[in-house]
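**Student:** what follows is a protein structure lacking sequence information:
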C-alpha cells in the first residue's frame, strides 16, 4: 500500500498550489472570474474532474487531492478551474448519457466554460430526500415533451451565464417506482420557464458562481430530442450523477477543514487571554489535536472511496460513498465550529471565511441526500450480510 502521490498528481498539485497562492487567494475579496479562468486554462488546470476524452483524464484518486486544494476557497477556485458544481455533474451526465447532438449543443460550451447549467431535482412541496416523490410532470405530446412543476435549490440557476436546466420529473406514474422518472434538457429561455427567486443558505448566496434558484415550469414544451437517455431512465441517471458529486463535495470539504485548522492555529498563537496565549489553553490544544485526527481519518476514507470508484466502479463503492457522505461533512462542521469559537466575534463576521465555510459544510449534510437517508441505507446494507 503506497500513500504517496504519483508523479502526475504531484505535478498538478504543485501547479495548483501556485495558482491558488498567486491568483485565487488574492482575488477572494473582489474576484474576476473570467481573468482567473484564462490563467487556469493557460496553465492546463481545466476540467480536471472529468475522466476520458472530454477532461484531463485523471482518475478519481488523482483528482481527490486537487479537489481538496480547491476546497480551501470553495466559492472561487472550483469555478476558476471549471470544476464547480452543478456543472461538473451535468457535464458527466451529458458525457455519459447524452446523444451526440446534446453533447455538441450543451456539453461543448460547458467544457469551454462559456455557459453554466443547473440541475433541477429538488422540489419545495415534497420530501425530496426520496427522489421517487418528485411531482413535476414530464408528458409526451407528439414530438415534444410538456413540463409542469416547481423546483428549488437549483444550484447555478441564478447565474446570468446559466443557459440550460437539467430537469427531472415524473413521466409515467403507473410504471414501477424507480421507472416513473425521466430527465429532459430545458433551455432557460424556453417559454413558460420562470426563475421565481434566488435562495440563500444561512444567508449566503454564491452570486455568479452558482446561486440557488426556485424555478417554475408552466406548460413548458421542448422537442423530444431533449430527453436524456430513455423514458423511465431518470432515477438511474440521477443516481449515476450523484455518486461522483458526493465524493467531490467530500474532497473539497477536506480542503475547507485544512484552511479552518490553519486559521485556528494562527489565531490562537497570536491572541492572549488571562495572561497567556490561547494556544496554551488545554481546551484549545484539544480542539487542534482532534481536528487533525478528524481530517486524517476523513481524507483516508475519501481516498479509499476514490480508489474503489476507479477499480470496481461507483456501484461497487456504494457503501464507502455513503460512509463519506455521513462522516466528512459532520467532521468538517465540527472543525469549523471550533475555528469560529477561537476567533470569537470575528469568526461569525465577514472578516474571515469561516462563517461562509461553516454554512457550506452544514448545508452539505442535507444536499445530495440527508445524513439520515444515507445512515438508513448503509445500515440496511450491513444487516443484509447477516440476514438468513
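**Tutor:** Structure received. Predicted model only: the values in this text are computed from it and were never measured.
**Student:** from here on, just use CA atoms for contacts and neighbour counts.
**Tutor:** Fine.
**Student:** in the stretch 201-350 of the chain, what residue spans correspond to strands?
**Tutor:** 212-223, 227-228, 272-273, 276-277 (DSSP state E, counting those that start in this stretch).
**Student:** one more: the stretch 51-200 of the chain?
**Tutor:** Under the criterion DSSP E, counting those that start in this stretch, strands of the stretch 51-200 of the chain are mapped to 116-120, 137-141, 144-155, 162-170, 181-187, 193-199.
**Student:** residue 320: which of those is closest?
**Tutor:** Ranking the strands of the stretch 51-200 of the chain by proximity to residue 320 (C-alpha to C-alpha) places strand 116-120 first, at 24.2 Å.
**Student:** can you pull the buried residues of the closest one?
**Tutor:** 116-120 (16 or more other C-alpha atoms under 10 Å).
**Student:** ok, stretch 229-247 next?
**Tutor:** 229, 231-235, 237-238, 240-247.
**Student:** ok, which pair from these is furthest apart?
**Tutor:** 231 and 247 (27.7 Å).
**Student:** in this protein, spot the helix with the most residues.
**Tutor:** helix 234-270 (DSSP state H).
**Student:** in terms of secondary structure, what does it contact?
**Tutor:** Helix 234-270 sits against helix 60-70, helix 87-97, strand 181-187, strand 276-277, helix 282-316, helix 318-343, helix 354-364, with contacts defined as 3 or more C-alpha pairs under 8 Å, 6 or more residues apart in numbering; DSSP states H and E.
**Student:** could those go into TSV alongside distance to residue 223 and mean neighbour count?
**Tutor:** Shown next, in TSV, are the helices and strands packed on helix 234-270 (distance: least, C-alpha to C-alpha, whole Å; neighbours: other C-alpha atoms under 10 Å):
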stretch	distance to residue 223	mean neighbour count
helix 60-70	35	25
helix 87-97	17	22
strand 181-187	9	24
strand 276-277	66	12
helix 282-316	32	17
helix 318-343	35	22
helix 354-364	34	22
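**Student:** burial measure for residue 114, as a count.
**Tutor:** 12 (other C-alpha atoms under 10 Å).
**Student:** can you tell me which residues contact the residue sitting furthest away from the middle of the chain?
**Tutor:** In the chain, counting by C-alpha atoms, centre = their mean, residue 275 sits farthest out from the average C-alpha position, at 43.9 Å. Counting by C-alpha atoms under 8 Å, 6 or more residues apart in numbering, residue 275 touches no other residue.
**Student:** any idea how far residue 265 is from it?
**Tutor:** Counting by C-alpha to C-alpha, to the nearest Å, the separation of residue 275 from residue 265 is 18 Å.
**Student:** residue 24 now?
**Tutor:** Counting by C-alpha to C-alpha - residue 24 and residue 265 are separated by 22 Å.
**Student:** next one for the comparison:
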C-alpha cells in the first residue's frame, strides 16, 4: 500500500522536530496500537496487560504524555502543536490512553485548581499513568444538556462536606478517583455560583457502582454511580466553593476541541479504508472507484473532513490566545461529530455486508461515532446556543465578521 497523502494529516508545517514526532506517533499507532485493538477491546486481564505493554513502549520511545506540561513530566507541546498529534492518536480509540494523553484534562484541572494536598497526592502519578481518573457530571433522569438541573448535593457537616446523589456515563469501572460536580448553595443562588467540584478518592465509604452502562450494546467502562453520605474535606475542592461551573467550562472547552480533532483522526482512518476498498472491489464490469455515485461519497467525505478540521484549528488558536471561544468550539464539536458520523456511514455502505461485520474496524467505530453527537453536549444544544449568541450580536447592532482571523 502506498504512503498516505500527508496533506490530510498536517494542519501546518511546524518545526522539523514536530514533523518527526508526528511521524513517530503515526508509526506507533499503525504498528503497535491498531494491531492490538482486538485484544484491547476484549477487556479483562489480557487487555490490561496489553495496554500496560503499549504504555511502556510509548515511554521508552519518548512518546508519552506529549501535551502535558514539562513540569509535570510531559513533553510540553502547546495546544496548536499537539492537535496534529491528537489527530493521529485518534485514529484508534485506544491511542490517547496508550500514549498517556487521555489524562490531560484532569491533569490541567488539578494543576490549575487543585489544592497543594491534591496536587501532591494525585498529579504526578496521574501524568505517569499510575492513576485512572473519571469525571462525574451528568445525572440519570436529568437532561445533561442543562447542567443547572443537577441535584447531587454536598452539604456542610462538622467542618467537612457530605455528598449524596447519582451520576452516570462516567468511566468509573477502574478509576482511582472521581471529580464530582455538586450543588453546594441553596436554590435562588445563580447557577454559575451554586455548584462546587470535589475530588473523591476511590474506593471511598458511601461510594458505589450501581451498574455498568452499555453504549449501543457495548461496554466501554461507563457506569452509573451513587454517593450515599460520601465525606469530603474543603481540601478536596477543585477550585473554590461555588466555582464548579467556571472550572468545568474551561475543561469542557479544551475537551471538546481535543475530542473533535481525535474524531477527525477516526474519520480519516475510515476515509482511508473507504478509498482503498473502492480500488480493491469490482462490480458491474469495473472497479468501484470508477462509479460516479461512489466518487460522490469520496468528495463529500473529503470536504466534510476538511471543513471540520479548519474549524477545529481555528477554535484551538483562539483557545491558545485566551479569547472567548464558545461559538468556535461548539461549532467545531458539531462539525467534527457530524463529519465522523457521515464519513463512517459512507465507508460502511461502500464495504457492504462486510462493513456491518467485525471483519473491519468500521462497525465498532460507527457505534462510537453515533455517541459523539450526544457526548460533550448534544449537537442540538450547541446549534441553539451558537445561533442565539450570533443573533444577539445583531440585535445589539453588531455583526459577525467572517474575515476575522
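**Tutor:** Ah, there it is. Note that the structure is a prediction, hence the values are computed from the model and not measured.
**Student:** now what about the TM-score between them?
**Tutor:** Once superposed, chain against chain, the TM-score is 0.93 (TM-score structural alignment, normalised by the length of structure 1); 375 aligned residues with a C-alpha RMSD of 1.5 Å.
**Student:** what's the mean deviation for stretch 290-298 of structure 1 versus structure 2?
**Tutor:** With mean C-alpha distance after the TM-score superposition for structure 1, stretch 290-298 of structure 1 departs from structure 2 by a mean of 1.3 Å once superposed.
**Student:** picking that back up, looking at the helices and strands packed on helix 234-270 of structure 1, which is closest to residue 104 of structure 1?
**Tutor:** helix 87-97 (9.7 Å).
**Student:** any idea how far the closest one is from the chain center?
**Tutor:** Using C-alpha atoms, centre = their mean, to the nearest Å, the mean C-alpha position of helix 87-97 of structure 1 is found 13 Å from that of the whole chain.
**Student:** please produce CSV containing the helices and strands packed on helix 234-270 of structure 1, extended by distance to residue 129 of structure 1.
**Tutor:** As requested, those are exported to CSV (distance: least, C-alpha to C-alpha, whole Å):
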stretch, distance to residue 129 of structure 1
helix 60-70, 26
helix 87-97, 18
strand 181-187, 15
strand 276-277, 46
helix 282-316, 19
helix 318-343, 14
helix 354-364, 13
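**Student:** ok, the residue mapped onto residue 78 of structure 2 from structure 1 - contacts?
**Tutor:** Matched to structure 1 by TM-score structural alignment, residue 78 of structure 2 sits across from residue 59. For residue 59 of structure 1, the contact set (C-alpha under 8 Å, 6+ apart) comprises 51, 310.
**Student:** would you mind measuring from residue 59 of structure 1 to residue 65 of structure 1?
**Tutor:** 11 Å.
**Student:** which other residues reach stretch 350-362 of structure 2?
**Tutor:** Contacts with stretch 350-362 of structure 2, where a contact means C-alpha under 8 Å, 6+ apart, come from 270, 274, 277-278, 294, 344, 347-349, 363-364.
**Student:** specify which member of those residues is nearest to residue 128 of structure 2.
**Tutor:** residue 364 (28.7 Å).
**Student:** for residue 174 of structure 1, which of the helices and strands packed on helix 234-270 of structure 1 is the nearest?
**Tutor:** strand 181-187 (10.7 Å).
**Student:** so where is that closest one in structure 2?
**Tutor:** The aligned range for strand 181-187 of structure 1 is 195-201, by TM-score structural alignment.
**Student:** average gap between the matching stretch and structure 1?
**Tutor:** Mean for stretch 195-201 of structure 2 is 0.8 Å (mean C-alpha distance after the TM-score superposition for structure 1).
**Student:** what does that stretch contact?
**Tutor:** 176-185, 232, 236-245.
**Student:** redo that, cut-off 7 Å
**Tutor:** If you take C-alpha atoms under 7 Å, 6 or more residues apart in numbering as the criterion, stretch 195-201 of structure 2 is touched by 176-185, 236-238, 241-245.
**Student:** and stretch 29-47 of structure 1, end to end?
**Tutor:** Termini of stretch 29-47 of structure 1 sit 24 Å apart (C-alpha to C-alpha).
**Student:** ok, residues contacting that stretch?
**Tutor:** Contacts for stretch 29-47 of structure 1 (C-alpha under 7 Å, 6+ apart): 23, 55-56, 80-83, 111.
**Student:** can you pick the most crowded of those residues?
**Tutor:** Going by other C-alpha under 10 Å, residue 80 tops these with 28 neighbours.
**Student:** aligned counterpart of that residue in structure 2, please.
**Tutor:** Match for residue 80 of structure 1 (TM-score structural alignment): residue 98.
**Student:** over to residue 383 of structure 1?
**Tutor:** By TM-score structural alignment, residue 383 of structure 1 lines up with residue 391.
**Student:** what's whatever helix or strand that match lives in in contact with?
**Tutor:** Per DSSP states H and E: residue 391 of structure 2 is located in helix 379-395. Contacts to helix 379-395 of structure 2, defined as C-alpha under 7 Å, 6+ apart, come from residues 145, 327, 330, 334, 373, 399.
**Student:** how much does it stray from structure 1?
**Tutor:** Averaged out, helix 379-395 of structure 2 is 1.3 Å away (mean C-alpha distance after the TM-score superposition for structure 1).
**Student:** okay, the angle between that helix and helix 362-372?
**Tutor:** 40 degrees (axes from the mean of the first three to the mean of the last three C-alpha atoms, to 10 degrees).
**Student:** in helix 379-395 of structure 2, which residues are buried?
**Tutor:** Here helix 379-395 of structure 2 shows 379, 382, 385-386 as buried, counting by 16+ other C-alpha under 10 Å.
**Student:** also stretch 354-364 of structure 2?
**Tutor:** Applying 16+ other C-alpha under 10 Å to stretch 354-364 of structure 2 flags 355-356, 361-364 as buried.
**Student:** where does that stretch end up in structure 1?
**Tutor:** The alignment places stretch 354-364 of structure 2 over residues 346-356 of structure 1 (TM-score structural alignment).
**Student:** equivalent analysis for stretch 278-298 of structure 2, please.
**Tutor:** Using TM-score structural alignment, stretch 278-298 of structure 2 pairs with 268-288 in structure 1.
**Student:** the matching stretch: how far from the chain's middle?
**Tutor:** 35 Å.
**Student:** same thing with stretch 144-154 of structure 2?
**Tutor:** 21 Å.
**Student:** equivalent range in structure 1 for that stretch?
**Tutor:** Counting by TM-score structural alignment, stretch 144-154 of structure 2 corresponds to residues 128-138.
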